[in-house]
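Peer 1: Okay, sequence plus prediction incoming.
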Amino acid sequence: MSADVFCEIIAGERPADVVRSDEVAVSFLDARPVFKGHVLVVPRVHVETLADLADVGPFFERVQAMARAVEEGLQAGGTFVAINNRVSQSVAHLHVHVVPRHKKDGLRGFFWPRTKYDSAEEAQSYAEMIGKAL
């Protein structure tokens, strides 16, 4: 494991409010939550980004279960589930944010500006560039 705070939490070397822990992932409350009940789900294996995670299925089963549990356990109206890859990633260890949501809770969509494609052809060219990378 690499030396980051999430690896330390996984190893039991740093305290955290653990919600669930198994052989695939560890889930714990975010120390700086967007809203109370904000959970981070992190894979036990140290990987920096989603692209680095070899077996995504079991990990996202844990994320899915956590999203359900946050809604049910907190009587939330829904959840915001998000991942940052490198940019805005405060810890270089893959982590998924599961944030409880309620109508009129003050969280307004995404916090970055939106743009538009200049034309349908430009949009198609982006789709093709990404598609070729697959």
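Peer 2: That came through fine. Model, not experiment: these values are computed from the prediction. Residues are numbered from 1 along each chain as shown.
Peer 1: Only C-alpha atoms from now on, for both contacts and neighbour counts.
Peer 2: OK.
Peer 1: how about the strands in the protein?
Peer 2: 18-21, 25-29, 39-43, 78-83, 96-101 (DSSP state E).
Peer 1: Among those, which comes closest to residue 90?
Peer 2: strand 78-83 (11.1 Å; Cα to Cα).
Peer 1: which other helices and strands contact the closest one?
Peer 2: With contacts defined as 3 or more Cα pairs under 8 Å, 6 or more residues apart in numbering; DSSP states H and E, strand 78-83 has these neighbours: helix 56-74, strand 96-101.
Peer 1: Okay, angle between the longest one and strand 96-101 too, please.
Peer 2: Taking axes from the mean of the first three to the mean of the last three Cα atoms, to 10 degrees, one finds helix 56-74 and strand 96-101 inclined to each other by 20 degrees.
Peer 1: Put this next to the previous one:
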Amino acid sequence: MTECLFCAVIAGSTPAIVVHADDVAVAFLDTRPVFKGHVLVVPRQHVITLTDLPADRLGPFFTRVQAIAGAVEQGLDAGGTFVAMNNRISQSVAHLHVHVVPRRKGDGLRGFFWPRTTYADSAEAADYADRIRGRIGSWLS
């Protein structure tokens, strides 16, 4: 089997801008964000779909997703978040991942059309990550 891209991020062999990592999940900035601050949350265990995640890991994983959603809203002064996942169809990497996308009223996101943007440079991406990272502790304490 070819190594999974997200498993490589988890292992540290593929670079990513990580906003949170623990024994349950790793959360990092999407390299092709819908909006700046778009985070992917992946379980450390390689599973492809939500139904593959063992039931005893479901609660801890979604506790991390909840924390990231709160941190994205607070750290980026977002009005809300869009939280979504695909199972097989439209799943760009065959490893369970949850998208946490910052939202603002009038941001133009409609339906399931996901426009993509880029960061101006690595410093801008690092700034977004720092702002999110700085709020995660209040959600996981």
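Peer 2: Sure thing, it's come through. All figures in this text were calculated on a predicted structure; none of them were measured in a lab.
Peer 1: that older thread, may I see the strands of structure 1 arranged in JSON lines, with distance to residue 67 of structure 1 and mean neighbour count as well?
Peer 2: Shown next, in JSON lines, are the strands of structure 1 (distance: least, Cα to Cα, whole Å; neighbours: other Cα atoms under 10 Å):
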{"stretch": "strand 18-21", "distance to residue 67 of structure 1": "12", "mean neighbour count": "14"}
{"stretch": "strand 25-29", "distance to residue 67 of structure 1": "11", "mean neighbour count": "22"}
{"stretch": "strand 39-43", "distance to residue 67 of structure 1": "9", "mean neighbour count": "26"}
{"stretch": "strand 78-83", "distance to residue 67 of structure 1": "6", "mean neighbour count": "15"}
{"stretch": "strand 96-101", "distance to residue 67 of structure 1": "6", "mean neighbour count": "25"}
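Peer 1: Among those strands, which comes closest to residue 4 of structure 1?
Peer 2: Checking the strands of structure 1 against residue 4 of structure 1 by Cα to Cα gives strand 39-43 as the closest, at 12.0 Å.
Peer 1: now what about the closest one, what contacts it?
Peer 2: The contact list for strand 39-43 of structure 1 (Cα atoms under 8 Å, 6 or more residues apart in numbering) reads 6, 24-30, 33, 59, 62-63, 93-99.
Peer 1: ok, now with 7 Å
Peer 2: 24-30, 59, 63, 94-99 (Cα atoms under 7 Å, 6 or more residues apart in numbering).
Peer 1: hang on, the earlier thing: redo the strands of structure 1 as CSV? Include distance to residue 55 of structure 1.
Peer 2: Converted to CSV, those look like this (distance: least, Cα to Cα, whole Å):
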stretch, distance to residue 55 of structure 1
strand 18-21, 17
strand 25-29, 12
strand 39-43, 10
strand 78-83, 16
strand 96-101, 15
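Peer 1: now for those, which one comes closest to residue 110 of structure 1?
Peer 2: strand 78-83 (10.5 Å).
Peer 1: which one is residue 91 of structure 2 nearest to, not counting chain neighbours?
Peer 2: In this structure, residue 91 of structure 2 finds its nearest non-sequential neighbour in residue 85, 8.0 Å apart by Cα to Cα, 6 or more residues apart in numbering.
Peer 1: excluding its backbone neighbours, what's nearest the residue nearest to the spatial centre of structure 2?
Peer 2: The structure's structure 2 has its C-alpha centroid closest to residue 40; by Cα atoms, centre = their mean the separation is 1.7 Å. Excluding the flanking residues, the one nearest residue 40 of structure 2 by Cα to Cα, 6+ apart is residue 99, at 4.8 Å.
Peer 1: re earlier: any idea how far the residue nearest to the centre of structure 2 lies from residue 1 of structure 2?
Peer 2: Separation of residue 40 of structure 2 from residue 1 of structure 2 (Cα to Cα, to the nearest Å) stands at 23 Å.
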